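**Q** quick one, what's the 3D model for this:
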Amino acid sequence: MNRPIIAVTMGDPAGIGPEIVAKALAGSDVQTCCRPLVVGDRNAMERGIRDSGVRLQVEETDDLPGEDERTGVLYLRTCSRLADDDIVYGKPSTTAGDAVYRYIVEAATLCSSGRVAGMATAPISKVAMNRAGHHYPGHTELLAHLTNSSECVMMLAGDRLRVSLVTIHEPLAAVPGLLTVDKVLSTIRTTSRDLARYFIPSPRIGVAALNPHCGEEGLFGNEEQRIIAPAIALARSEGIEVQGPLSADTLFHFAIDGGYDAVVCMYHDQGLIPLKLVHFDDGVNVTLGLPIIRTSVDHGTAYDLAGSGTASATSMTAAIRMAASMARQAQAAVSGP
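**A** Below you'll find the model as predicted:
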């Protein structure tokens, strides 16, 4: 296929979002793999360009970038007209929180209509978005609602390690009570299916135990026996190549060495700590289980760096490139050999 069009949401204007979007789009890695369309705010985006030190000109458009788009132009779909008081660095505002919500909705609508091939998102303030009346824990839950998707999975990915999460933004103390056979099975199933769809045929999945030493036959907990092992058995009966439950203190070593294409983890930090140890700069957040392609940076708004011009765009670049790669893989599957 030709270079796919990827909608890139600007993120929270009080954070590093506009800066890292500008830096990513100014690089040849993004321009050679896709046609980016930024969804955001002109005032915030132009400030981000100035602070980043790159040479880009903003062009507002209601159309889509063509194959003949001009070098040095950032094509912007404007969804807000924020005042300077709404975009003070390090001070997320309720007005900006509402605008961020609208950027996500617009990008998701473009994806669902087929006008763009995927979306890559810059970091947002979940607090500001909630204060603006949009009550979602984050992108994943909002996109699940917008696309009527019931089995979404958060996966963090890099070249050496991929991890997907059974539970996401939950208190650690609540995790054992949230685990069910159906939820673990759904995560395994969605991870395997979308890895095969977008990344690698016949993926090999490792499933982490919840408790130390896989619970030591119930001595340290019985979730492995009651929940995780039965879910794995059901997944195998569906033809999924999956192993576990495996002790988390050794599993990631073997996964990074190539023994598994992804690791299913029971809770947020179980997966993100090892992922960020090896992919702190270039990790990508991928939402599996959606009818659209969505990737994101694997970091937050970094208010302490906002406006400094020093924020790294490595993860933003990787997210856009991964969305483009997923779009090409999906198109190839539809087109056939």
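**Q** please count neighbours and contacts with C-alpha atoms only from this point.
**A** Will do.
**Q** what residue lies at the spatial centre of the chain?
**A** N285 (2.8 Å; C-alpha atoms, centre = their mean).
**Q** could you report the neighbour count for R70?
**A** 10 (other C-alpha atoms under 10 Å).
**Q** does it sit in a helix, a strand or a coil?
**A** Reduced to three states with DSSP: H, G, I helix; E, B strand; the rest coil, the structure at R70 is coil.
**Q** thinking again about what came up before, in which helix or strand would I find the residue nearest to the centre of the chain?
**A** Remark: N285 resides in strand 284-288, with elements defined by DSSP states H and E.
**Q** and the residue lying farthest from the centre of the chain, what does it touch?
**A** The C-alpha centroid of the chain is most remote from L219, which lies 36.5 Å away (C-alpha atoms, centre = their mean). With contact set as C-alpha atoms under 8 Å, 6 or more residues apart in numbering, L219 has no partners.
**Q** give me the number of residues near the residue nearest to C34 when sequence neighbours are not counted?
**A** Using C-alpha to C-alpha, 6 or more residues apart in numbering and skipping residues adjacent in sequence, the residue nearest C34 is R3, 4.4 Å away. Other residues within reach of R3, judged by other C-alpha under 10 Å, total 18.
**Q** show me what contacts R3?
**A** Here R3 is in contact with T32, C33, C34, R35, E67, A324 (C-alpha under 8 Å, 6+ apart).
**Q** to compare against the first, here's another:
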Amino acid sequence: MPHKPIIGITMGDPASIGPEIAVKALLDFKIYDYCRPLLVGDAAVFKHIIKKLGLMAQINPIQNIADARFEMGKLDVFDLQNVDLEKLEFGAISAMAGEASFQAVKKVIELALAGDIDATVTGPINKKSINEAGHHYAGHTEIYADLTHTKKYAMLLVEDNMKVIHVSTHVSLRQACDLVKKERIIEVVELLHHGLISLGEKNLKIGIAGLNPHAGDSGLFGTEDDEEILPAVQQALALGYDVEGPVPADTLFSKAATGYYGGIVAMYHDQGHIPFKLSGFKWNPLKKQMDSVKGVNITMGLPIIRTSVDHGTAFEIAGKGIASSDAMTLAINSAVQLAAYRKAEIQQD
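**A** A predicted model of the protein is given here:
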């Protein structure tokens, strides 16, 4: 297995579905055909969820990568020992859970920056718990940017034909409008173009969403589309990118779903997330739960690889054994693909 990339996978919030979906994903033994997975978090938490749900796995706690066995059915855990199981309550916000999830993210970033692992995959965290622990971040993306000293970055969501990058994410809607600037849009186009190539996408045509209804309708419904987005599109074309826009968002995503665009640029969080999740999340009204939750979150612009599930902590079903691991499996697959592309880039240099 030495030639296979080592993928560091954080447990997420220990009170969430994070540990469950990580274990379930690694019980798909095909994972071991193309990578060496390493869980990062608390061995006790993983042992607890395995016992509680009757999952067929064992845990190998380690403190050094050299001690990992990468054996199917015996999951290696870089053990941080930050959780007191007697105080852990599924579905509850707590500073302890926030601290444990933050430390897992911090450790996996350190391992990647040191070259000990080839890519990172993150389980879901609870922003309130993280902040109660004293770590004031809006989410994973901001943690990674800060700890890797990255200034230019963006969130890219991937699920089948839908590949959506965002000009802004975790800010108020009012602030998001103010962040629609020509320079930022061009920056995001460049990140998306590189991301599409890294993921093996052949269609590099990029659709750029308008901000206002009907993309402003020549200034009738706002001027940002004409004053910021259109000039960005024109400059991107001059730079050689295959872009189109601003396209009204209510038609852009329906075209994207058919594969017309290789990727699209959304102007703010919900503009991109709502249509994306309509594509990848499948709710079962009879069972009153998700049958499938697909979608990968990739942070573009980092010096290391980071992919993630594109769903939250699902506190309401934590510890019940019904969480879908589809998104975690896809996130691992994407991390492996990105690691292979990065390795090929390095070899070419």
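**Q** if we can go back for a sec, what remains of the contacts of R3 of structure 1 once you look at structure 2?
**A** Contacts conserved in structure 2 for those, using both residues aligned by TM-score structural alignment, their matches' C-alpha atoms under 8 Å: C33, C34, R35.
**Q** can you redo those residues as a markdown table with secondary structure, distance to S125 of structure 1 and neighbour count?
**A** Shown next, in a markdown table, are the kept ones among the contacts of R3 of structure 1 (DSSP: H, G, I helix; E, B strand; the rest coil; distance: C-alpha to C-alpha, whole Å; neighbours: other C-alpha atoms under 10 Å):
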| residue | secondary structure | distance to S125 of structure 1 | neighbour count |
| --- | --- | --- | --- |
| C33 | helix | 29 | 20 |
| C34 | coil | 27 | 23 |
| R35 | strand | 26 | 26 |
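**Q** counting contacts, what elements does the one helix or strand A112 of structure 2 maps to pack onto?
**A** Counting by DSSP H and E, the element that carries A112 of structure 2 is helix 95-113. Packed against helix 95-113 of structure 2, as judged by 3 or more C-alpha pairs under 8 Å, 6 or more residues apart in numbering; DSSP states H and E, are the following elements: strand 6-10, strand 36-41, strand 119-122, helix 127-132, helix 140-147.
**Q** again, 6 Å this time
**A** Counting contacts by 3 or more C-alpha pairs under 6 Å, 6 or more residues apart in numbering; DSSP states H and E, helix 95-113 of structure 2 is packed against helix 127-132.
**Q** now the helix it packs on on structure 1. Mean distance?
**A** Compared with structure 1 after fitting, helix 127-132 of structure 2 deviates on average by 0.8 Å (mean C-alpha distance after the TM-score superposition for structure 1).
**Q** what's in contact with that helix?
**A** Under the criterion C-alpha atoms under 6 Å, 6 or more residues apart in numbering, residues I93, S94, A95, G98 lie in contact with helix 127-132 of structure 2.
**Q** check the gap between the first one and G321 of structure 2 for me.
**A** To G321 of structure 2, I93 of structure 2 is 19 Å away according to C-alpha to C-alpha, to the nearest Å.
**Q** same check, this time on the last one
**A** Summarising the geometry, the distance separating G98 of structure 2 from G321 of structure 2, computed by C-alpha to C-alpha, is 22 Å.
**Q** higher neighbour count, the two?
**A** G98 (25 against 17).
**Q** mean distance of the helix holding A112 of structure 2 to its aligned residues in structure 1, please.
**A** Helix 95-113 of structure 2 sits 0.9 Å off on average (mean C-alpha distance after the TM-score superposition for structure 1).
**Q** now that helix and strand 6-10, what's the angle there?
**A** Per axes from the mean of the first three to the mean of the last three C-alpha atoms, to 10 degrees, the angle that helix 95-113 of structure 2 makes with strand 6-10 is 160 degrees.
**Q** so helix 95-113 of structure 2 corresponds to what in structure 1?
**A** Here helix 95-113 of structure 2 aligns to structure 1 at residues 94-112, judged by TM-score structural alignment.
**Q** for the closest residue in space to Q289 of structure 2 that isn't next to it in sequence, pull up the helix or strand it's in.
**A** In space, Q289 of structure 2 comes closest to W283 once its chain neighbours are excluded; the distance is 5.9 Å by C-alpha to C-alpha, 6+ apart. Per DSSP H and E, W283 of structure 2 falls inside strand 281-284.
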